[in-house]
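[1] generate coordinates for the sequence data below:
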Amino acid sequence: MTTVAVIGCTHAGTFAATSILAEHPDWTVHVFERNGTLSFLSCGIALWVGDHVSDPKKMFYSSPAALAEAGATMHMRTDVTDVNLDTKTITYRSLEDGDDAPEQTLAFDKLVVTTGSRPVIPPIPGIDSPHVLLCKNWDHAIAIKEKAKTAKSAVVIGSGYIGAEIAEQFSVTGVKTTLVDGLDRPLANNFDKTITDQVAAAFEEHGVTLALGQKVVEFHDNDDNTVTVVTEKGEYTAEMAILAVGFLPNTDLLKGKVDMLPNGAIVVDDYMQASVPDVYAAGDSATVFYNPTGQHDYIPLATNAVRQGLLVGRNIETPTVKYMGT
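    Take a look at the predicted model:
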């Protein structure tokens, strides 16, 4: 009997687990997830804030119960604390029972690392302010939605996909918005100037203050329940600040054990296999093969995660279907 351990269960983990069980219904698949939910579409946070989501439950397309029904053994609210590739064991403990929870071990034949990504939190003074919110998981979504119900002003730091989208939704729901970025154009890493000029003009038409080409150097809380975002060139005060300056792979468990890019993304081949046999990775914890450059790259998007997760199931026994590249 083959035992598979899947660590992490957002998009890549959900699709990896279901595809493995579909291909190998007789295998034992253990799924480990720190959160109490899985399959959360974080790309829907901005839409929910902008009142375009009729029911927040629609931002989930699967559940622990659905995966259990498909045959997985679920370990929700569980932290994997160690992975030993030599002995093929993982160590884990329940987060429900606090710090006193005993550690347990599981032996595996195949390991699937779908631990996803975490928001970049730069070491800026005051960044731990309760008014500075992250924008990644379900808990973050609830916090932003709650604050957005009454807030009349916001500063968004980072004008990539997430920052640009949330600034847009704030601006169309009457929240006075400032968009801050170290680069001199919004969406500068995604589009050429021809496009970003149009984006900048649309933001300005909607009353968004563009504070571009300036890095944040400090946050400080004020007595009136606001936060001031201090940059190299100015100060912007609002009722909340959203930090959206990028993501890093959540792969500390495997550090030094498999080949990674300098940022920690696990390098996988065409069949989602890492540099160590029987170890697979997919989604935000892994590289994609980027067709325009012919190189392994880090592009953390749900589309890539879903495709890669599906391929884990197809390839986990025998290399069968190649990733088509991104």
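[2] CA only for contacts and neighbour counts going forward, please
    Fine.
[3] tally of neighbours for the residue nearest to Asp278 when sequence neighbours are not counted?
    The shortest distance from Asp278 to any non-neighbouring residue, by C-alpha to C-alpha, 6 or more residues apart in numbering, is to Lys110 (4.9 Å). Per other C-alpha atoms under 10 Å, the neighbour tally for Lys110 reads 20.
[4] one more to put side by side:
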Amino acid sequence: MIFATGSQPIVPTIKGVKLKEDSREFQAELENIQFVKLYQNAQDVIEKLDDGDISRVAVVGAGYIGVELAEAFKRKGKDVTLIDVAKTCLSGYYADDFSDIMAANLQAHGIKLAFGETVQEITGNEKVEKLITDKASYKVDMVILAVGFKPNTSLSNGSVKLYKNGAFLVDKKQETSVSGVYAIGDCATVYNNASQEVDYIALASNAVRTGIVAAHNACGHSLEGVGVQGSNGISIYGLNLVSTGLTLEKAQSKGFDAEEIEYSDKQKPDFIKKDNYEVTLKITYDKKQEEY
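    Predicted coordinates:
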């Protein structure tokens, strides 16, 4: 048996945010509060954005999905406010100064930033009208809630060991605590080579790889996964950011005696003039083991 039950959007504890009873498509009671997990959710948002009544959009959550949606809505001519409790966007994915460069990029393209704010309430008469944080209030026509996902593991009914965030805890063969039962993708853990520990990294690439590993083992062909580095990337208004492994802050929080070095240079040799962009690298390494 292989669990491939994926994940579901986190429904934040915010006054005014409540799912419709028995809704399996994450539909909120107050119209134009939107989640972005399913194909149907995306179609609903696209159709509503074509409605002339939607001009002001607030995106709550400045991770990858939130930042990409903010750009998409702005390109459609909407008045966009990006809100996050963290002090910058893409928090945890990059060093703060890299994240700040992306924040400045968003701001330069007309996206309003409301970082370091906690959403307390969303109000409206049948439809969304106002979003209230601990620092300000915003008139809005639509609110996108992109505050993350949680593993969908309720099907096991407590019979399988879980990770601290509720994901199925698996070994390198994707096998759970129950012999012959495997789990893959967003509902399962992975082994993080950078931190050298079990982790939860919900990426499509990990879902594909863990699926292959589980299928081999379920069919009797012993195969261990090679682990992951959490590699990811994003391109917003032509600004590209990519990362793999751990930031300095994350490495230090996990007990590594870590430092970082920074280096900037052109992407190609100087004699190549076209599309030869300046690139800045940050490399985090463990001083004790001299590993990068």
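[5] tell me how the two chains score on TM-score.
    The TM-score (TM-score structural alignment, normalised by the length of the second structure) is 0.71; 215 aligned residues with a C-alpha RMSD of 1.3 Å.
[6] if we can go back for a sec, thought the residue nearest to Asp278 of the first structure was touching Val276?
    No - contact criterion C-alpha atoms under 8 Å: Lys110 of the first structure and Val276 do not qualify, at 10.7 Å.
[7] what's the distance between the residue nearest to Asp278 of the first structure and Leu47 of the first structure?
    As for Lys110 of the first structure, its distance to Leu47 of the first structure is 38 Å (criterion: C-alpha to C-alpha, to the nearest Å).
[8] got it, and Ile166 of the first structure?
    8 Å.
[9] strands of the stretch 51-200 of the second structure, start to end?
    In the stretch 51-200 of the second structure, the strands defined using DSSP state E, counting those that start in this stretch lie at 56-60, 79-84, 112-115, 119-123, 130-133, 137-139, 142-145, 149-151, 182-183, 190-192, 197-199.
[10] out of the ones you listed, which one sits most buried?
    Stretch with highest mean neighbour count among the strands of the stretch 51-200 of the second structure: strand 182-183 (a mean of 28; mean count of other C-alpha atoms under 10 Å).
[11] grab the nearest non-local neighbour of the residue nearest the centre of the first structure.
    Residue closest to the mean C-alpha point of the first structure, counted by C-alpha atoms, centre = their mean, is Ser117 at 4.4 Å. With sequence-adjacent residues excluded and distances taken as C-alpha to C-alpha, 6+ apart, Ser117 of the first structure is closest to Pro249, at 4.2 Å.
[12] so what corresponds to Ile127 of the first structure in the second structure?
    Using TM-score structural alignment, the equivalent of Ile127 of the first structure in the second structure is Val17.
[13] and for Asn304 of the first structure?
    In the second structure, Asn304 of the first structure lands on Asn206 (TM-score structural alignment).
[14] my read is its match is in a helix, agree?
    Yes - under DSSP: H, G, I helix; E, B strand; the rest coil, Asn206 of the second structure falls within a helix.
[15] got the contact list for it?
    185, 190, 228 (C-alpha atoms under 8 Å, 6 or more residues apart in numbering).
[16] same deal with Ser117 of the first structure?
    So Ser117 of the first structure contacts 247-250, 284-285, 300 (C-alpha under 8 Å, 6+ apart).
[17] preserved in the second structure, out of these?
    When these are mapped onto the second structure and checked using both residues aligned by TM-score structural alignment, their matches' C-alpha atoms under 8 Å, the preserved contacts are 247-250, 284-285.
[18] how about those in CSV, adding distance to Thr28 of the first structure?
    What follows is those, written out as CSV (distance: C-alpha to C-alpha, whole Å):
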residue, distance to Thr28 of the first structure
Phe247, 32
Leu248, 30
Pro249, 27
Asn250, 25
Asp284, 24
Ser285, 23
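[19] tell me, how many residues neighbour the equivalent of Glu204 of the first structure over in the second structure?
    In the second structure, the residue matched to Glu204 of the first structure (TM-score structural alignment) is Gln107. Burial measure for Gln107 of the second structure: 14 neighbouring residues, criterion other C-alpha under 10 Å.
[20] Gln107 of the second structure against Leu113, yeah?
    Yes - applying C-alpha under 8 Å, one finds Gln107 of the second structure in contact with Leu113, separated by 6.9 Å.
[21] how about the residue lying closest to Ser235 of the second structure once chain neighbours are set aside, secondary structure?
    Nearest residue to Ser235 of the second structure, sequence neighbours excluded (C-alpha to C-alpha, 6+ apart): Leu241, at 6.4 Å. Following three-state DSSP, we place Leu241 of the second structure in the strand state.
[22] got a list of what the nearest residue to Ala114 of the second structure once chain neighbours are set aside touches?
    Nearest residue to Ala114 of the second structure, sequence neighbours excluded (C-alpha to C-alpha, 6+ apart): Ile83, at 4.7 Å. With contact taken as C-alpha under 8 Å, 6+ apart, Ile83 of the second structure is in contact with 58-62, 113-117.
[23] can you put those residues in TSV and add distance to Ser156 of the second structure?
    As requested, the contacts of Ile83 of the second structure are exported to TSV (distance: C-alpha to C-alpha, whole Å):
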residue	distance to Ser156 of the second structure
Ala58	36
Val59	33
Val60	31
Gly61	30
Ala62	32
Leu113	41
Ala114	39
Phe115	38
Gly116	37
Glu117	37
